[in-house]
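> Structure for this input, please:
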Amino acid sequence: MMTLKAAELDRIFDKGDESILDYADMSTLRKLNKDENKQEDVEPANHRMIC
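Purely as a prediction, here's the structure:
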């Protein structure tokens, strides 16, 4: 991974001739809102409560 200042990265991105992925640390990527230990109780959409 290469490093540079934000202004230089902005210039490269705006110019569009070069991929900025070479400057990103791809080893730390994770899916947002995907916590493997988190469980949610969700009722089916067709479930109706009768009171």
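> contacts, neighbours, all on C-alpha from now
OK.
> Residue 10 sits in which helix or strand?
Residue 10 is located in helix 6-15, with elements delineated by DSSP states H and E.
> And for residue 10, the neighbour number?
12 (other C-alpha atoms under 10 Å).
> now residue 12
Using other C-alpha under 10 Å, residue 12 has 14 other residues around it.
> Residue 6 versus that one, what's the distance?
Distance of residue 12 to residue 6, computed by C-alpha to C-alpha, to the nearest Å: 10 Å.
> ok, now residue 15?
From residue 15 to residue 6 the distance is 14 Å (C-alpha to C-alpha).
> And residue 13, by the same measure?
Counting by C-alpha to C-alpha, the separation of residue 13 from residue 6 is 10 Å.
> These two - which one has more neighbours?
residue 13 (13 against 9).
> and for comparison, fold this next one:
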Amino acid sequence: MIAASRPGDPARLVASSQRVLEVLGWVSQYGIEEIIRSAWKWHQSQPQGYGD
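Down below sits the predicted model:
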């Protein structure tokens, strides 16, 4: 679902991993699909989060 922007939302978001590569030499091991799949799996198994 696409909705109107909320107050405080940035007009545009742009992300690049180039800077972290240049500064830290870090390269992601996982693609976006695997990251989302893993996050969803965790969320399903921990619906209340980490707790207190």
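> where does the TM-score land?
For this chain pair, the superposition-based TM-score is 0.27 by TM-score structural alignment, normalised by the length of structure 1; 17 aligned residues with a C-alpha RMSD of 2.5 Å.
> so what does the longest helix seen in structure 2 touch, helix or strand wise?
The residue-count maximum for a helix in structure 2 (DSSP state H) belongs to helix 32-45. Applying 3 or more C-alpha pairs under 8 Å, 6 or more residues apart in numbering; DSSP states H and E, one finds that helix 32-45 of structure 2 makes contact with no other helix or strand.
> how about it: buried residues?
Using 16 or more other C-alpha atoms under 10 Å as the test for burial, helix 32-45 of structure 2 gives no buried residues.
> Can you give me the neighbour number for residue 24 of structure 2?
When neighbours are defined as other C-alpha under 10 Å, residue 24 of structure 2 has 9 of them.
> what's the spacing between it and residue 18 of structure 2?
For residue 24 of structure 2 relative to residue 18 of structure 2 (C-alpha to C-alpha), the value is 10 Å.
> for residue 36 of structure 2, same thing?
21 Å.
> And for residue 39 of structure 2?
Going from residue 39 of structure 2 to residue 18 of structure 2 by C-alpha to C-alpha gives 23 Å.
> What of residue 40 of structure 2?
Residue 40 of structure 2 sits at a distance of 26 Å from residue 18 of structure 2 (criterion: C-alpha to C-alpha).
> same thing with residue 44 of structure 2?
From residue 44 of structure 2 across to residue 18 of structure 2, the span is 32 Å (C-alpha to C-alpha).
> Then residue 42 of structure 2?
Counting by C-alpha to C-alpha, the gap from residue 42 of structure 2 to residue 18 of structure 2 is 28 Å.
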